[in-house]
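*Asks:* no FASTA, just this:
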């Protein structure tokens, strides 16, 4: 059986779903992509048993077939063939074992196939709530919070993004929160139509990352379906279904120091550049940075165990008594990378209390940082 398809379309389709598959799998079938042909369409399926993905493209198909082949080898071959090339896939079901021949120009490649009988079923299932959300809103929620996701498996309920509906100042919003205890990130968007019944869910880290990849470059709305144990996202020709983290997210509001009253304002670019420069002297895994906050400037200081040190002053706006505190420099940079506008606002209380960080121009995004011991 022969399938004629453009390499660009095939490459894009596999590119959307190949990163879900782990490089090493105890079960060979999980290293494969399931290929199904029917009525001039090709469908591709991948899974790691936690996330399932499906991509559908149009193709010139001579018949119906279902089989599987190694996804990463298939993808790498197509990537090296290049875009906008005519590709022919030839399957010989009568051969045992079945093989797939890839032909493009003068190139030929043969890949082994495994029967699709053992490939896990792809099931979208029913959802308690289904709604559309703009790709920009979903990207905003995930991008602003994913850096704060915990890697501590003993606190598995923190290994993802908490997505839920809340009322903020009388307005219902869709809010995303992530924390690793040392820091917290929170972002919210206006509640999409028909999303009011979305149950509280914890989106796994890998699922969040895969969604960001699919959103990149996509224009239009995304359909999300949510239930207590599963989420489905339809993005163009791609459908992604993921299990959710089964756990209860803690009451994060207790960790947000809303009553901090000492306000520090600085340039995002100046602060980011200063941190990057002053920590260049440090070879420590955790690069601590000390901030001495004056009324018209911030003095940033970093040192290294080999006695190297660096100090930089940048202008700032601050109208309270001097405070000296310290943070993990990477955590501050992660926040600054996710702020819009020109100014960052730090709301402080004392040198050893949590700090609330916001953009000077976007109140829908908040961050909390715990200081290091000086």
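*Replies:* Yep, that arrived. The model shown is predicted, which means the values in this text are computed figures rather than measured ones.
*Asks:* make it CA atoms for all contacts and neighbour counts henceforth
*Replies:* Noted.
*Asks:* What is the three-state secondary structure of residue 347?
*Replies:* The three-state label given to residue 347 by DSSP: H, G, I helix; E, B strand; the rest coil is strand.
*Asks:* Surely it touches residue 256?
*Replies:* No. Using C-alpha atoms under 8 Å, residue 347 is not in contact with residue 256; the gap is 10.8 Å.
*Asks:* Spit out the residues that contact those two alike.
*Replies:* residue 356 (C-alpha atoms under 8 Å, 6 or more residues apart in numbering).
*Asks:* alright, now check it against this:
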């Protein structure tokens, strides 16, 4: 293999693929990226056996061929090469190594044979649909913060995506919950998604996907089966295993009878929560909301360091209510709201609270209260 390409193109592609590779691997080949040069492109592939990413980048191929080299090492080398330079990648069949040369810099990397590199066999996909990158980004951004990190409840360690009939229209919906809060987002279901199975996309896949859908002009092709999902975003193909589990019936925890409506200015509220929670301890991040006619008082008490209060003018005309929430969870939710106001639908101090965005009803949040 002998191939020359622009440093910026090589770095951009390596940046996408090397992130999938775990830093510590018991299987040496999983530390490597597969490079395959043919025609006028260099294909790169990396995998951790659950997630596989491939990307093609244009290159000047003098001699076709393929090999595998350490992914993080190659990325670090290319990252440190001078801007605007050209990079030559050439394998040396005599000693199973690859030369990386640019200007006066020259590196020799140990290779492992391509035949050892695992292939994440995708099988047949039952459903294929396309949606704008902006919509997919919205579905992920609005829900991913609520993904559980508790390994014992592995079926909550991802985003649940499915289609659902809502007010006579078919919606593509994402849901995430960790048992303390729940986030839900909807877009109009694209053609081809009808009848697709409800699937759980793992947390790591969600994180990689989030970084790939930052170009608003792209359209993403999504292919789904019972066990795998594949995203094609421009020249990048991301294939992932799905979480083999049953997502709980989230509809049951979304309250329907909350009749006390509290409207707050989103930015002022978030800043006030952030200020008073400065005094809270790491363990107990509870902030108490005392709501009375047109006024909200935020209070944090920490026996070790003191207390803090702040008052805000709000829209509220029901019976006075005191309720406690985790400050971090309040901030996570308000960060996702795009409207100027947030609407809290409350019932009582012990019941889940519903949070809506005034900018639209495409997202909804449920927050469990804390005892304060």
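*Replies:* Nice, I can see it. Please read these numbers as outputs of a predicted model, since none were measured by experiment.
*Asks:* For the stretch 1-150 of the first structure, which segments are assigned as helices?
*Replies:* 7-17, 71-81, 135-145 (DSSP state H, counting those that start in this stretch).
*Asks:* in the last one, what counts as buried?
*Replies:* Using 16 or more other C-alpha atoms under 10 Å as the burial criterion, the residues of helix 135-145 of the first structure that qualify are 135, 137-145.
*Asks:* In the second structure, point out the residues matching the helix or strand just after that helix.
*Replies:* Following helix 135-145 of the first structure in sequence order, the next helix or strand is strand 160-168 (DSSP states H and E). Mapping strand 160-168 of the first structure onto the second structure (TM-score structural alignment) gives residues 158-166.
*Asks:* which residue ranges form the helices in the stretch 201-350 of the second structure?
*Replies:* 203-212, 266-276, 327-336.
*Asks:* Output those helices in JSON lines, with distance to residue 123 of the second structure and mean neighbour count appended to each entry.
*Replies:* Listed next are the helices of the stretch 201-350 of the second structure as JSON lines, based on distance: least, C-alpha to C-alpha, whole Å; neighbours: other C-alpha atoms under 10 Å:
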{"stretch": "helix 203-212", "distance to residue 123 of the second structure": "19", "mean neighbour count": "17"}
{"stretch": "helix 266-276", "distance to residue 123 of the second structure": "46", "mean neighbour count": "18"}
{"stretch": "helix 327-336", "distance to residue 123 of the second structure": "36", "mean neighbour count": "18"}
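*Asks:* Out of the ones you listed, flag the one nearest residue 152 of the second structure.
*Replies:* helix 203-212 (14.3 Å; C-alpha to C-alpha).
*Asks:* what's the helix or strand for residue 183 of the second structure?
*Replies:* Here residue 183 of the second structure is assigned to strand 181-188, by DSSP H and E.
*Asks:* Strand 158-166 and that strand, what's the angle between them?
*Replies:* When axes from the mean of the first three to the mean of the last three C-alpha atoms, to 10 degrees is applied, the directions of strand 181-188 of the second structure and strand 158-166 differ by 50 degrees.
*Asks:* buried set for strand 181-188 of the second structure?
*Replies:* 181-188.
*Asks:* export those residues to JSON lines and tack on distance to residue 168 of the second structure?
*Replies:* Shown next, in JSON lines, are those (distance: C-alpha to C-alpha, whole Å):
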{"residue": "181", "distance to residue 168 of the second structure": "27"}
{"residue": "182", "distance to residue 168 of the second structure": "24"}
{"residue": "183", "distance to residue 168 of the second structure": "22"}
{"residue": "184", "distance to residue 168 of the second structure": "18"}
{"residue": "185", "distance to residue 168 of the second structure": "17"}
{"residue": "186", "distance to residue 168 of the second structure": "14"}
{"residue": "187", "distance to residue 168 of the second structure": "14"}
{"residue": "188", "distance to residue 168 of the second structure": "11"}
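*Asks:* Closest one of the residues you listed to residue 169 of the second structure?
*Replies:* Using C-alpha to C-alpha, those come closest to residue 169 of the second structure at residue 188, 7.6 Å.
*Asks:* corresponding residue for the closest one in the first structure?
*Replies:* Checking TM-score structural alignment: residue 188 of the second structure goes with residue 190.
*Asks:* Enumerate every residue touching that match.
*Replies:* 172-174.
*Asks:* Now with 6 Å, please.
*Replies:* residue 173 (C-alpha atoms under 6 Å, 6 or more residues apart in numbering).
*Asks:* same deal with the one 10 residues further on?
*Replies:* Residues counted as contacts of residue 200 of the first structure (C-alpha under 6 Å, 6+ apart) are residue 164.
*Asks:* how about a markdown table for the helices of the stretch 1-150 of the first structure, with distance to residue 214 of the first structure added?
*Replies:* Shown next, in a markdown table, are the helices of the stretch 1-150 of the first structure (distance: least, C-alpha to C-alpha, whole Å):
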| stretch | distance to residue 214 of the first structure |
| --- | --- |
| helix 7-17 | 6 |
| helix 71-81 | 17 |
| helix 135-145 | 10 |
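*Asks:* of all these, which lies closest to residue 241 of the first structure?
*Replies:* Comparing these under C-alpha to C-alpha, the one sitting nearest is helix 7-17, at 11.5 Å.
*Asks:* Do a quick rundown of the strands in the stretch 251-374 of the first structure.
*Replies:* 262-267, 288-293, 297-303, 309-315, 317-318, 323-328, 343-348, 355-359, 365-369 (DSSP state E, counting those that start in this stretch).
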